[in-house]
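>>> Kindly return the folded structure for what I paste below:
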Amino acid sequence: MFNISSNKIQESIPFSGSKSLVMTLPLKENQQRVRLLTGILISAFIMLFLPWTQNIRSKGFVTALRPDQRPQTIHSIIAGRIENWYVAEGDYVAKGDTILRISEVKDEYFDSLLLPRTQMQVDAKASSARSYGDKVSALNDQISALRRNNILRIQQTENRLRMAELKVQSDSIELVQAKVNFDIGKYQLERAENLFDEGLRSLTDFETRKLKFQEVQAKLISSENKLLSSKNELISARIDLDAIDNDFKDKLAKAESEMYTAMSSQFDAEASTTKLENQYSNYERRTGYRHILAPQDGYIAKAIQVGIGETIKEGDPIVNIVPANAALAVEMYVQPVDLPLVKVGNKVRFIFDGWPAIVFSGWPQISNGTFGGVVIAIDQFAGPNNQYRVLVMEDPDEFAWPDLLRIGSGADGIALFNDVPVWYEIWRQLNGFPADYYTQEQKDQAASSKK
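Okay, here's the model as predicted:
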C-alpha cells in the first residue's frame, strides 16, 4: 500500500481479471490526501508549541485623559430669561467667549441703577461709621481732659485743705495766746480793783484797766470765733475734695457711657457698611453672570435650552461643550475575575470603531490596524455593572492614535499578558481557568525562595 518494498506484486500477478484486488490498490489521489493530512497533523502538532500571548478582551469608549477636558454641561448660576444667542451648535468657542445673554426675572434686580445706588448706600454708611469714629476720638480727648483737670483740681483742693489745716493750727495758737492774755488781764483787773479799794489807785486807772480787760475778753471771743471759722473752712476743703472726686467720677462715667454708645454705633455702622459692600459685590458678580461664558476652548455640542424668551431656573443646564485639543484615553471595563491580572503599565491593543483591522489576539506582533495603549488607572470599586473601570492612555512607544478619533467612539480593547504555548492556552480555555497571574520570572523566583 505504501510502496515500501521494491517487489511489485502487480507486476508478477496480473490483477486485471480480479475486481476485488483492483479495488484494494491505492489510487494516486488518495496517496496525496494522506500526505496532506499527515502534513496538517504535523503542522498542528508543531503549532501547539508556538508562543501565544494571553489576553482578555473588553469593550470601551474613547474619553479624555483629564477630567477637566471631558465633555461638560454649562449651567446657569442665576435664574433669568434668554435674550440673545451668540453661537450655534458645532461652533468653536474660545475660553471667555459669550454663548448667550440672559436678563433678570426677579423684581429686586430690575433697577438699572442698582449698583450706583448701592454704592451710595455704602458710602453713606462708611461716612456714618467715620463720624462715629470721630465722636469716639473726641470723647477720648474729653475723658483725657477730665482726668488732667481732675488732677489739677485735686491738687488745688489739697493745697486749700493744707492751708485750712495751717490756719486752724495758727488760730488755735492765737486762741491759746488770747486765753493767756485773758487770764493775765483778769488777774491785773482783780489786782487793780484791790488797789482801788485800798485807795492806792485812782478810779481812772481802775477804769483803764477794766477797759483793757474788756478788750482782752473781746479778743478771746474773736480768737475762738476765728478758730471755729478756720475749722469750718477745713471741713469745707475736705468736702470739696470729696466732691471733686465724685464730680469727676460722674462726668467720667457719663463721658465713657457716651463713648461706648458712640463705639457701639460705630461698630453697627461698620457692620452695615460691610454688609452693604458684600451686597454690592454680589450685585456686581451677579451682573457678570447674565452673560454665559465658555469655561474653556471647545465646540458647542448641544443646546439644551433653546429659543428666545425662555425662562430658566438657577442651576438649569443650558448647553453642552466638548473641549478642544483634549488628550484622549479609553475607558474599558473588566470582569472581577480578570481584575487581578490588570496592573498599571500593562500593554493594551485597541480596535477603534471605523478603522479596519486584522487581528490575531494571540500574536499581536502580526496584527494590523490596532493601536497601542498603556494602563494608567484602575478603579478601586466596581461600577453599577459589577465591572471595574480601567483607564488606558496612548502608548508613547507605539504609533499615534488617529487624528480623527473623537470622544465617545467605541473601542475594543485587548489586554496583553504572559506568553504561553498554544497547547497550554487551549487547555486553559477548555477548563475555564483564568490567565496566568504570575509571570515565568516570578514563578522562578518563588521556586528559588522555597528552596
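>>> Going by C-alpha atoms from here, please, whenever you check contacts or count neighbours.
Fine.
>>> for Ile300, what are its contacts?
The contact partners of Ile300, by Cα atoms under 8 Å, 6 or more residues apart in numbering, come to 87-93, 319-322.
>>> next up, for comparison:
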Amino acid sequence: MLNISQNKISKYIDLTSLKSGKEIFTKEYHKRFKKFLLVFIVILFIIMFLPWTQNITSKGNVTTLKPSQRPQTLQSQIPGRIEQWFVQEGDFVKKGDTILRISEIKSDYFDERLAERTGVQLDAKSSSVVAYKNKVLALQNQISALQQERGLKLNQAKNKLTQAHLKVKSDSIDLEAVKTKNEIAKIQFDRAVTLQKEGLKAVKDVEEKRAKLQEANAKLISQQNKLLTSKNKVINADLAISTLKATYADKLSKAQSSLFTAQSSAFDGEAQVSKLETNLANYKKRGSLLYVTAPQDGFINKAIKSGLGETFKEGEQLVSIMPANYDLAVEMFVRPIDLPLIHIGEKVRVQFDGWPAIVFSGWPNISYGTYGAEVIAIENFISSNGMFRVLLTPDQKTEPWPTAIRVGSGARTIALLENVPIWYELWRQINSFPPNFYQPEKKSDTKKKKKK
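Have a look, this model is predicted:
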C-alpha cells in the first residue's frame, strides 16, 4: 500500500474492477481546473488591455487654505506672571475677548502709577522747554537791541570823527592865514626899523610895529595849539570808535553765548521730552499687554501654561486656539521625481481617516468613499522630509467634503495622471520607470493660441 516494494500489485490485479478503484482511477481531476485556468488566462489577457489611470499616491494632513485660519498659539510680548484665567479649554471666544490676565515680574515696572508719574515728568520738562524757548526769544531781542544801539553809537562816533577832521582842516587854514599875517608883521617891523635908522620913522612907529609883530607871533602860537588840539580830537574820535566796537562786540558775544546756551538747553529738553513721550507710550502699551486677548473668533484648544502664579518669558506659548471660521485644504507631499507631473488645477482624489473607502487607484470612477480635490499651490522649495509640499482644495464640481473633518487629521491622496493600458503600467512598475510626462490640455491650448 505504501508502495515500498518494487513489486507492483497492479501487474497482477486489475484495480479498476474494484468499486473503490473505479471511483479513484476513472475520474479526471484536472479537467475543471484546466477550464478554470483557461478562463482565468482569457480574463487576465482582456484585463491587461483595460485602461488604467496612472497616479501618484501620497499621505498628507488636513489643513486650512489660509495661514490665518490654522491653529495658532498665543504668546505674551512681555515676561509676566499668570494672575487670572477667564476661559477654560473648549470655550468659544470672540475677537478681543480676554483670555487671561498677567502681572509684571520686572522691578522696573512694579509702580502702578508709573505712566501717571511719567506724564507729570513730561509736563514739567515741556514747561522747561517753553521757558528756554522764551529765554531764547528774549536773548534774540537783546541782541537785536545791542546791534541797533551799536549802529547808532557808531554813527554818532563817526559824525564826531568827521567833525574833528573838518575842525583840523579849518584850523590848518586859519594857521596859514595867521602865518601870512605874521610874515607881513615881521616885514613891516623890519622896514620900520630900517627907516628909523635912516631917520625916516619915529621910534614910536617902530614900537607899534614891534607890538603888532609880537601879537602876530602870539596868534600864530595860539593857532598852532588849536590845530594840535583838533588833531588830538581826531585821534580821540578814532579811539572812541574802536572802543565802541570792542565794547559792543563783547556785549554781543556774551548775549550770543547765552543765546546758544539757552538753545542747547531747549534742544536737550526737547530730546528729553521726546524720550519721555516714548516711555509714556511704551508704559501705556505695556499696561494693555497685561491682558492677553483673542486675535480672532475661535475655540480654546489647550492651556499650555496652566495654573496661577506661574511665570514665563516673553515669546513663550501660553494657550492654543483654533479659529472658528476656516476653509479646509489638504497638504500632500510629492517625491521630487513625480513633481514635474503635478500642475496647478490637477484633479486629485482624497481619502480621509475615519471615513471608510474602497479605493481602486487606477479606476477612480469605481472607487467609493473618496472625495474630489484640486491642486491650488505647489511648494517651490523642498521640505525637511525630502519631498515637495502640494496644497489641495475641494473640487467644487464633485461631492463636498465631510463637514465633520477636523484640521490635523490624516488623509491619503491619489493624483490622477494619464490613462494607459494595464500591461503598460505593470511593465513600468516592474522596471521602476516614472509615470508618463505630459502637459495639461489647457496649457497646450494656450501655447497654440500664443503661437498663432
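>>> Drop the TM-score for these two in here.
Superposed pair, TM-score by TM-score structural alignment, normalised by the length of the first structure: 0.86. Supporting alignment: 428 aligned residues with a Cα RMSD of 3.0 Å.
>>> Buried ones among the contacts of Ile300 of the first structure?
Buried by 16 or more other Cα atoms under 10 Å: 92-93, 319-322, out of those.
>>> Can you tell me which of the residues you listed is nearest Ala218 of the first structure?
The closest of those to Ala218 of the first structure turns out to be Val319 (Cα to Cα; 118.0 Å).
>>> so the closest one, which of the three states?
Following DSSP: H, G, I helix; E, B strand; the rest coil, Val319 of the first structure is assigned to strand.
>>> before we move on, the earlier item: which among the contacts of Ile300 of the first structure gets closest to Asp68 of the first structure?
Among these, and counting by Cα to Cα, the member closest to Asp68 of the first structure is Val322, at 10.4 Å.
>>> wait, doesn't that closest one sit right on Gln296?
No: using Cα atoms under 8 Å, Val322 of the first structure is not in contact with Gln296; the gap is 9.2 Å.
>>> What mean distance separates the longest helix seen in the first structure from the matching residues in the second structure?
What stands out as the longest helix in the first structure, according to DSSP state H, is helix 203-288. For helix 203-288 of the first structure, the mean deviation from the second structure after alignment is 1.8 Å (mean Cα distance after the TM-score superposition for the first structure).
>>> what packs against that helix?
helix 114-197 (3 or more Cα pairs under 8 Å, 6 or more residues apart in numbering; DSSP states H and E).
>>> packing partners for the helix it packs on?
Counting contacts by 3+ Cα pairs under 8 Å, 6+ apart, helix 114-197 of the first structure is packed against helix 203-288.
>>> Report the angle between the helix it packs on and helix 114-197.
On the basis of axes from the mean of the first three to the mean of the last three Cα atoms, to 10 degrees, helix 203-288 of the first structure is oriented at 170 degrees to helix 114-197.
>>> any idea which helix or strand comes after helix 203-288 of the first structure?
Downstream of helix 203-288 of the first structure, the next assigned helix or strand under DSSP states H and E is strand 291-293.
>>> Average offset of that following strand relative to the second structure?
Once fitted to the second structure, strand 291-293 of the first structure is off its aligned match by 0.7 Å on average (mean Cα distance after the TM-score superposition for the first structure).
>>> buried residues in that strand?
For strand 291-293 of the first structure, by 16+ other Cα under 10 Å, it's 291-293.
>>> so who does the equivalent of Gly410 of the second structure over in the first structure touch?
Aligning on TM-score structural alignment places Gly410 of the second structure opposite Gly410 in the first structure. Under the criterion of Cα under 8 Å, 6+ apart, the neighbours of Gly410 of the first structure are 59-62, 352-353.
>>> Rebuild those as JSON lines, extending it with secondary structure, distance to Ser170 of the first structure and neighbour count.
Formatted as JSON lines, the contacts of Gly410 of the first structure follow (DSSP: H, G, I helix; E, B strand; the rest coil; distance: Cα to Cα, whole Å; neighbours: other Cα atoms under 10 Å):
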{"residue": "Lys59", "secondary structure": "strand", "distance to Ser170 of the first structure": "122", "neighbour count": "16"}
{"residue": "Gly60", "secondary structure": "strand", "distance to Ser170 of the first structure": "119", "neighbour count": "22"}
{"residue": "Phe61", "secondary structure": "strand", "distance to Ser170 of the first structure": "117", "neighbour count": "19"}
{"residue": "Val62", "secondary structure": "strand", "distance to Ser170 of the first structure": "116", "neighbour count": "21"}
{"residue": "Phe352", "secondary structure": "strand", "distance to Ser170 of the first structure": "124", "neighbour count": "22"}
{"residue": "Asp353", "secondary structure": "coil", "distance to Ser170 of the first structure": "126", "neighbour count": "13"}
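>>> what about the helices in the stretch 351-452 of the second structure?
422-430, 441-451 (DSSP state H, counting those that start in this stretch).
>>> among those helices, which is nearest Val168 of the second structure?
Nearest of those (Cα to Cα): helix 441-451, 105.1 Å.
>>> any idea which residue of the first structure is furthest from its center?
Gly199 (124.3 Å; Cα atoms, centre = their mean).
>>> For my notes, confirm that one occurs in a helix.
No: applying three-state DSSP, one finds Gly199 of the first structure to be coil, outside a helix.
>>> Spatially central residue in the second structure, please.
Gln77 (17.6 Å).
>>> Quick check: that residue touching Glu314?
Yes: between Gln77 of the second structure and Glu314 a contact is recorded at 5.1 Å, counting by Cα under 8 Å.
>>> Just the strands from the stretch 301-450 of the second structure, written as ranges.
Here the stretch 301-450 of the second structure has its strands, by DSSP state E, counting those that start in this stretch, at 311-312, 317-323, 328-334, 347-352, 371-378, 388-394, 410-421.
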